[in-house]
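Q: Mind looking at a prediction? Sequence and model below.
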Amino acid sequence: MRRPMNTENATATQNLSRDGSGPLLEVSDLRVYYGQSLIVKDLSFKIFPGQAVCLLGRNGMGKTTTLKALMGLLKDCTGKIAFEGRPINHYPPNWRARAGIGYVPQGREIFPRLTVEENLLVGLEAAPDRERIIPEFVYDLFPILRSFLKRLGGDLSGGQQQQLAIARALVAEPKLLLLDEPTEGIQPSIIIEIEEAISRIQKERGVSVLLVEQYFEFAQSLADYFYLMENGSLIMEGPTDQMDEEKVRAHLSI
């Protein structure tokens, strides 16, 4: 049985953005199936312009499946996904990317036999009307990439590959960035650099962020608002600075 969602701490931050505008992304009653198995169950949430939202939960709870559905990578879905007020359920992943949704998948999925520069140029395919020039702000966020432009992606460390994967999603200057477990397998010093970069993306460039994570402290430091997911459903939500840490940690450690 689905437990009722705890909305005790939910506030007006999820009804209007800071400037009074409506949601950038609105998901209503989303269901996602793998074959006959229902993985994501009646999911509804919103993300507003300039907001950082975290989808928390243990492995196997449906978080990655949710991001793949938002990006159009999974077809067996019902419910409504609206971006900037427009339903996008029937649009393919390349359309969603060009509309302004950037995606950094779990495991990074950079092209190992392409150079760093070539990986970044691939990201520009989501912005075909712009000059094929890598924006300078990407090197400002991740200075190491400028030094490694001619190095093969497969020769980078795990942390450097994660930086490259985020940069590749950013070169098209998306309005919404989907990040799936960006701290997975990354050394602590690089996690700090990635945390700072994501914070700057949101605050300096106004990019909304949907972060899937199970590393509590990382999510808490970055997100304005959180949703806790269990067995494909949302069971708790609220502003991050008002979250019941004890309850959230208990669900993450079960």
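A: Perfect, thanks for sending it.
Q: Could you use CA atoms for every contact and neighbour count after this?
A: OK.
Q: Relative to Leu114, how far out is the most centrally placed residue in the chain?
A: Nearest to the mean C-alpha position of the chain, by CA atoms, centre = their mean, lies Leu178 at 2.1 Å. Distance, Leu178 to Leu114, by CA to CA, to the nearest Å: 23 Å.
Q: what does Val40 give?
A: Taken as CA to CA, the span from Val40 to Leu114 is 35 Å.
Q: Looking at those two now, which is surrounded by more residues?
A: Taking other CA atoms under 10 Å, Val40 and Leu114 do not tie; Val40 has more neighbours (25 against 16).
Q: Identify the spatial nearest neighbour of the more buried one, chain neighbours not counted.
A: Gly232 (4.2 Å; CA to CA, 6 or more residues apart in numbering).
Q: all strands of the stretch 151-254 of the chain, in order?
A: 176-180, 208-213, 225-230, 233-239 (DSSP state E, counting those that start in this stretch).
Q: so what's the closest residue to Ser199 other than its chain neighbours up against?
A: Spatial nearest neighbour of Ser199, chain neighbours left out: Leu222 (6.4 Å); criterion: CA to CA, 6+ apart. Taking CA atoms under 8 Å, 6 or more residues apart in numbering, we find Leu222 in contact with Ala52, Glu195, Ile198, Ser199.
Q: also this one, for the comparison:
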Amino acid sequence: MTVTNASPSHEAPTTRPVVPAIEVRGLTMMYGERVVMHDLTFNVARGEVFVLMGGSGSGKSTLLKHLIGLKTPAKGQILFDGADFALGDDVVRKRALRRMGVLYQNGALWSGLTLAENVALPLEEFTDLDADTIAEVVSLKLALVGLRGFEAFYPSAISGGMRKRAALARAIALDPDVLFFDEPSSGLDPISASRLDDLILELKASFGTTIVVVTHDLDSIFRIADRALFLDIEEKTMTALGPPKELRDNPPTPHVHQFLTRSSEGVS
């Protein structure tokens, strides 16, 4: 009897490998002749909360600037959804930027615009929505961050925690695939910081958003991070990557242990 191969209809379906949301390959960051960090290689998986952590001056915010395209790598690659974002043409960069949202450390709201006008800015710039539709989207985004009814308020008229939430509403205005946070709890009281952590977890759970957070806040790191990357200021490279509780309980280096077991008071 002749044995033949099975019909293609009975073959196991092939699956394509899942491309990480962000891939960093051999990244070196420099200011002039000074190396900030070198040989950074890591992936950010889709739908995870990924924390960039390390001591003051370790290059956390500098790395964030590279990830969102504000700085060009001295060496290495940054891939956004499989495409080289840092060296891509204008089409690649604009497509990537359209799918990103950024919450800066101080919120970076325009003081002369109302909260509604601030949130409307990216919608006006990147979409063809009419004014009525934009107003509906703005109200929805403000409601999602607990600011329903504050559309007409100016940033100076609300608290620091509310300004951070308004800035988050602007960051999610375009329903981004990836959200970046630079020290979100900086300057906030514990209750406001905890509320912002809750919003981060809600965005992940409800929308599957990939979230990258720069922070030194231990409470926040242990609460929200699926994985954390440690930047060692003395080694000038990454020395740990994994779930923060595992890194705390089984630290790969003394610096990681010191960072994750310190008192959070007075640390920046």
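A: Here it is on my side, so go on. This is a predicted model, so every value here is computed, not measured.
Q: Now for the residue mapped onto Ala74 of structure 2 from structure 1, how many residues are close by?
A: Aligning on TM-score structural alignment places Ala74 of structure 2 opposite Cys77 in structure 1. For Cys77 of structure 1, the count of nearby residues is 18 (other CA under 10 Å).
Q: Looks like Cys77 of structure 1 contacts Leu30 (just checking).
A: Yes: counting by CA atoms under 8 Å, Cys77 of structure 1 touches Leu30, with 7.0 Å between them.
Q: Counterpart of the residue nearest to the centre of structure 1 over in structure 2?
A: Per TM-score structural alignment, Leu178 of structure 1 is aligned with Phe180.
Q: isn't that match right up against Gly101?
A: Yes: contact criterion CA under 8 Å: Phe180 of structure 2 and Gly101 qualify, at 6.2 Å.
Q: ok so, going back, any idea how far the residue nearest to the centre of structure 1 is from Ile254 of structure 1?
A: Leu178 of structure 1 is 26 Å from Ile254 of structure 1, by CA to CA.
Q: swap in Gly232 of structure 1?
A: On the measure of CA to CA, Gly232 of structure 1 and Ile254 of structure 1 end up 15 Å apart.
Q: neighbour count winner among the two?
A: Gly232 (22 against 6).
Q: What separation is there between that one and Gly62 of structure 1?
A: Counting by CA to CA, the gap from Gly232 of structure 1 to Gly62 of structure 1 is 5 Å.
Q: so what sits against both of the two?
A: Common neighbours of Gly232 of structure 1 and Gly62 (CA under 8 Å, 6+ apart) are Ile39, Val40.
Q: if we can go back for a sec, just put the contacts of Leu222 of structure 1 in CSV and tack on distance to Gln187 of structure 1 and neighbour count.
A: Formatted as CSV, these follow (distance: CA to CA, whole Å; neighbours: other CA atoms under 10 Å):
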residue, distance to Gln187 of structure 1, neighbour count
Ala52, 23, 25
Glu195, 12, 17
Ile198, 17, 21
Ser199, 19, 19
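Q: Out of these, flag the one nearest to Glu245 of structure 1.
A: Nearest to Glu245 of structure 1 out of these is Ala52 (CA to CA; 18.2 Å).
Q: Now do the alignment partner in structure 2 of the closest one against Leu203 of structure 2, distance only.
A: Counting by TM-score structural alignment, Ala52 of structure 1 lines up with Val49 in structure 2. Look at Val49 of structure 2 and Leu203 of structure 2: by CA to CA, they are 10 Å apart.
Q: what number of residues lie near Pro122 of structure 2?
A: When neighbours are counted by other CA under 10 Å, Pro122 of structure 2 comes out with 17.
Q: no wait, Lys60 of structure 2
A: 25.
Q: Show the contacting residues for it.
A: Leu52, Met53, Gly54, Val214, Leu231.
Q: That one pairs with which position in structure 1?
A: Match for Lys60 of structure 2 (TM-score structural alignment): Lys63.
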